[in-house]
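Peer 1: please find the sequence and the predicted model below.
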Amino acid sequence: MYRSLFPRDMFAELDRLQRDMQQAFDLSPTIRGIGRNGFPAINVGGTPQSIEVFAFAPGVDPTRLEVNLERGLLTIAGERKADLPKPEDKAAVHINERFEGSFRRVLTLPDDADPDAVDAKYRDGVLHISIQRRASAQPRRIAVQ
């Protein structure tokens, strides 16, 4: 009797609700990041010479990825197709947790990011974007005379 009132996995339903709410408000994380549960998952780090962004996008055709850097905003957009059985196969899908469809992630970069020195590579489902910092922002030692 109680199974009909409650979903089988309450935590999965709460997680789904949280993702839906975050997508509804579409809060874009800064370089420090507040975003969670978006697709693709993103790791951002850096060195004194560069900003390193890793977007985990397995199953995405690299030709369908679009990376833009404009006015300090890094945008990663694309589309991932579903690998589900076709309706004519008459196969039932019981659980489908894999994201499919169009996606877009936007990151605000620090002021010292150089838009002319960006390198993007996609390998084994990971998009690696390396953005060099401006030379004027590099630490340097000043000789005292």
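Peer 2: Looks like it came in fine.
Peer 1: contacts, neighbours, all on C-alpha from now
Peer 2: Will do.
Peer 1: doesn't residue 132 lie inside a strand?
Peer 2: Yes - Residue 132 sits within a strand when classified using DSSP: H, G, I helix; E, B strand; the rest coil.
Peer 1: tally of neighbours for the closest residue to it other than its chain neighbours?
Peer 2: Closest residue to residue 132 apart from its sequence neighbours, by Cα to Cα, 6 or more residues apart in numbering: residue 50 at 4.2 Å. Using other Cα atoms under 10 Å, residue 50 has 19 other residues around it.
Peer 1: below is an additional structure, to be compared with the one above:
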Amino acid sequence: MAYLATSDLFDQFERMRREMDALFSDWSGPRGIRAVAAGTYPAINIGATPKQVDVYVFAAGLDPKTLDVSLEQNLLTVAGERASALPEGAQIYRRERFDGKFKRVITVPEDVDPDRVNAAYRDGVLHITIARKEELQPRRIEVQ
């Protein structure tokens, strides 16, 4: 009978371990300070060269006139809204496309020039180019 009680105890621990594994393995939140949760809209790619920072915002189906792009204190903000493509009162069976208001804030390097920012929307991609400050560019010094 002592064997049966021990077996029940281990079975309970095993059940609890499986439940804890299931609880924490389903966690889909950000894993770090700069990470974003899965499904964050819109998706963004950022790249940099010595002369500029390029930000690509993948946001198909938007009217570019409704986008709000601003740069303040090294924070680039992209905000807007994607309207629902469904008629009012439609019964929804599955919804995978994001609609509604969105806002993404991205930290850019300190050497960008807030007076030299360009934004263009084409084929569902918003491309933001931020030039780096000329006076902070590396320069070649000729040795005499």
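Peer 2: Everything's here; your move. Keep in mind that what you see is a predicted model, and the values were worked out from it rather than measured.
Peer 1: what does the residue nearest to residue 132 of structure 1 correspond to in structure 2?
Peer 2: Mapped onto structure 2 by TM-score structural alignment, residue 50 of structure 1 lines up with residue 52.
Peer 1: wait, that match touches residue 136, no?
Peer 2: No - in this structure, residue 52 of structure 2 is not within contact of residue 136 by Cα atoms under 8 Å, at 11.9 Å.
Peer 1: all the strands of structure 2, residue numbers only.
Peer 2: Using DSSP state E, the strands found in structure 2 span residues 43-48, 52-58, 68-72, 75-82, 100-107, 112-122, 125-132.
Peer 1: quick one, which of these gets closest to residue 143 of structure 2.
Peer 2: Of all the strands of structure 2, the one in closest proximity to residue 143 of structure 2, counting by Cα to Cα, is strand 125-132 (26.0 Å).
Peer 1: so how far is stretch 122-135 of structure 2 off the chain centroid?
Peer 2: 17 Å (Cα atoms, centre = their mean, to the nearest Å).
Peer 1: next: stretch 18-38 of structure 1.
Peer 2: Worked out by Cα atoms, centre = their mean, stretch 18-38 of structure 1 lies 10 Å from the chain centre.
Peer 1: list the contacts for the residue nearest to the spatial centre of structure 1?
Peer 2: Centroid check for structure 1 by Cα atoms, centre = their mean gives residue 40 as the closest residue, at 3.4 Å. Contacts for residue 40 of structure 1 (Cα atoms under 8 Å, 6 or more residues apart in numbering) come out as 55-57, 103, 105.
Peer 1: need the counterpart of it in structure 2.
Peer 2: So, by TM-score structural alignment, residue 40 of structure 1 is matched to residue 42.
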